[in-house]
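Asker: can you look at this prediction? I've put the sequence above it.
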Amino acid sequence: MRFDIITLFPEMFSAIKEEGVIARAIKKSIISINEWQLRDFSENKYKNVDDKAYGGGAGMVMQVKPIRDCIKKIKEQEPETKVIYLSPQGDPLNQNLVEKLSSFESLTLLCGRYEGVDERIIKNDVDLEVSIGDYVISGGELAAMVLIDSVSRRLPNVLGNKDSLNDSFVNNLLDYPHYTRPESIDGDIVPEVLLSGNQAKIDAWRLEQAKHKTRQKRPDLLSN
């Protein structure tokens, strides 16, 4: 799977490209991440890609032409890429959307800054707006990293153990409790069923615990 990132801060993505699951996926050639410096598509000597907002306001707005030219360049290489704008106004990034996005071969992630991008980009050039939560961060780069990580985990052979895919939000349930050695800490003992060696009983216990946690902490998931 190919990720193309349109950003003013391409250096930020070294954090996920050089460590952990994403780094291993790149090394295995399962995914690729290509950063595009938006200023390279500016046509003025100062490399500006933003301007004042019509109607006034405190912040600057990212201009149409540099973004559109960058998308055009990416589509010369990946004509079928889906363009996603990371935005607090977008569809929530939940597990269902992650599953959908993981089915595409190419995603182009547009990272906004300042007051965001000119609305004409959203109307004419973006396939989907995606939000990682009901809060505001300084730019789309961190949101893009979250999306890349969550989507990449769903791709075949990215995770070493396929059971790792059975995590929170799969089947609209939170994850079950996990325990490791030692068996007892200050009198707090690992549940006996996990020591039984009976996998059917362990699986049943884990499912019940996942349901209990979901009812207790995220009952909204059970209504979906």
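Answerer: The structure has been received and is ready for your questions.

Asker: from here on, just use CA atoms for contacts and neighbour counts.
Answerer: Will do.

Asker: quick one: residue 171 is in a helix?
Answerer: Yes: under DSSP: H, G, I helix; E, B strand; the rest coil, residue 171 falls within a helix.

Asker: and it, how many neighbours?
Answerer: For residue 171, the count of nearby residues is 13 (other Cα atoms under 10 Å).

Asker: buried ones in the top helix by length along the chain?
Answerer: Counting by DSSP state H, the longest helix found in the chain is helix 199-217. Going by neighbour count (16 or more other Cα atoms under 10 Å), the buried part of helix 199-217 is 202, 205, 206, 207, 209, 210, 211, 212, 213, 214.

Asker: against that first model, consider the following:
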Amino acid sequence: MKIDILTLFPGMFAPVMEESILGRAKENKILDIRLTDIRDYSQDKHKKADDYPFGGGAGMVMMADPVFRALEAVQAEGKRILYMSPRGKTLNQELISDLAEEKEMVILCGHYEGIDERIIEYWNMEEVSVGDYILTGGELPAMILIDAVARMVPEVLGSSKAHHEESIYSGLLEYPQYTKPREYRGIEVPEVLVSGHHKMIHLWQFEKSLELTKERRPDLLTEYIKNTEFLTKDEKKILDKIMRSEDRND
């Protein structure tokens, strides 16, 4: 997958894109992430890329010309172009899975009070938000999007099944995890996890996922129980127990 990132602050990306899973994916040429400094395409002698908004208002707005030129330089026409914006569609797993199918995409990081609307309209940009809050720019949201999408790209995690076992992908929040030592400061790892009984371990993990999802994200649990045909008989018993417990609490 090739990802072009257009930003006023390319230096922000190196600590994230060069390390850990993303760094290895780049090194192994699974991901081709390219940074473009929008200021390089400003025709102003001071590399100015923003100006005061027409009609007044606080802050500055990114100018159309430098962004247009940067988009043309990366040959963005015909590609999926995302603009990280608090007014955009909220990033969720459905959108992440959809983006993971793309071979190429372009991400524009806004800054200041936003960008000239003509950029969005002319380039048919898809506005994407990472939540109902305001950040200083689109760089951090872009990193979140890339990290989430990259995990869905085959070979990035080294296992085609790895991401499906994690929180959200399965439809439930992830169960508690433990590692060595078996006992730490008087706190023991649950006995079932060291029993070697794989079926019992799986059922324990499933039950804990249900409990956590019910407690913290009941909206996910509501969606999950709409399709339970794939569950085993033992899993259905556990789900029934969790739902009965919910009824009693009501």
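Answerer: That came through, no problem. All values reported here derive from a predicted model rather than from experimental measurement.

Asker: the longest helix of the first structure vs the second structure, average distance?
Answerer: Compared with the second structure after fitting, helix 199-217 of the first structure deviates on average by 1.2 Å (mean Cα distance after the TM-score superposition for the first structure).

Asker: right, and the helix or strand after that helix?
Answerer: helix 219-222 (DSSP states H and E).

Asker: residues contacting that following helix, please?
Answerer: 172, 173, 214, 215 (Cα atoms under 8 Å, 6 or more residues apart in numbering).

Asker: could you redo the last one with a cut-off of 7 Å?
Answerer: Under the criterion Cα atoms under 7 Å, 6 or more residues apart in numbering, residues 172, 173 lie in contact with helix 219-222 of the first structure.

Asker: again with stretch 56-67 of the second structure
Answerer: So stretch 56-67 of the second structure is in contact with 38-39, 41-42, 49-53, 112-116, 118-119, going by Cα under 7 Å, 6+ apart.

Asker: okay, the aligned partner of residue 143 of the first structure in the second structure and residue 201 of the second structure: tell me how far apart.
Answerer: Residue pairing (TM-score structural alignment): residue 143 of the first structure is matched to residue 141 of the second structure. As judged by Cα to Cα, to the nearest Å, residue 141 of the second structure and residue 201 of the second structure stand 36 Å apart.

Asker: what do you get for residue 84 of the second structure?
Answerer: Counting by Cα to Cα, the gap from residue 84 of the second structure to residue 201 of the second structure is 41 Å.

Asker: in TSV: the buried residues of helix 199-217 of the first structure, plus distance to residue 32 of the first structure.
Answerer: Output for those, formatted as TSV (distance: Cα to Cα, whole Å):
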residue	distance to residue 32 of the first structure
202	38
205	39
206	35
207	35
209	37
210	34
211	36
212	39
213	36
214	35
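
Asker: out of those, flag the one nearest to residue 164 of the first structure.
Answerer: residue 206 (14.2 Å; Cα to Cα).

Asker: residue contacts, the closest one?
Answerer: Counted by Cα under 7 Å, 6+ apart, residue 206 of the first structure has contacts residue 176.

Asker: now for residue 193 of the first structure, how many residues are close by?
Answerer: Other residues close to residue 193 of the first structure by other Cα under 10 Å number 15.

Asker: am I right that it is in a strand?
Answerer: No: under three-state DSSP, residue 193 of the first structure sits outside any strand and is assigned helix.

Asker: hang on, it packs against residue 202?
Answerer: Yes: when contacts are counted by Cα atoms under 7 Å, residue 193 of the first structure is listed as touching residue 202 (6.1 Å).

Asker: next one: the longest strand along the first structure to chain centre, how far?
Answerer: If you go by DSSP state E, the first structure has its longest strand at strand 82-92. Relative to its chain's centre, strand 82-92 of the first structure lies at 11 Å (Cα atoms, centre = their mean, to the nearest Å).

Asker: name the nearest residue to the counterpart of residue 104 of the first structure in the second structure, sequence neighbours excluded.
Answerer: By TM-score structural alignment, residue 104 of the first structure lines up with residue 102 in the second structure. Nearest residue to residue 102 of the second structure in three dimensions, chain neighbours excluded: residue 1, at 7.1 Å (Cα to Cα, 6 or more residues apart in numbering).

Asker: contacting residues for residue 157 of the second structure?
Answerer: Contacts of residue 157 of the second structure (Cα under 7 Å, 6+ apart): residue 151.

Asker: gap between the counterpart of it in the first structure and residue 28 of the first structure?
Answerer: With TM-score structural alignment as the criterion, residue 157 of the second structure lines up with residue 159 in the first structure. Distance, residue 159 of the first structure to residue 28 of the first structure, using Cα to Cα: 11 Å.

Asker: if we can go back for a sec, and the match of residue 157 of the second structure, that one's in a strand?
Answerer: No: looking at residue 159 of the first structure with three-state DSSP, it is coil, so not inside a strand.

Asker: that's all I had, so thanks and see you.
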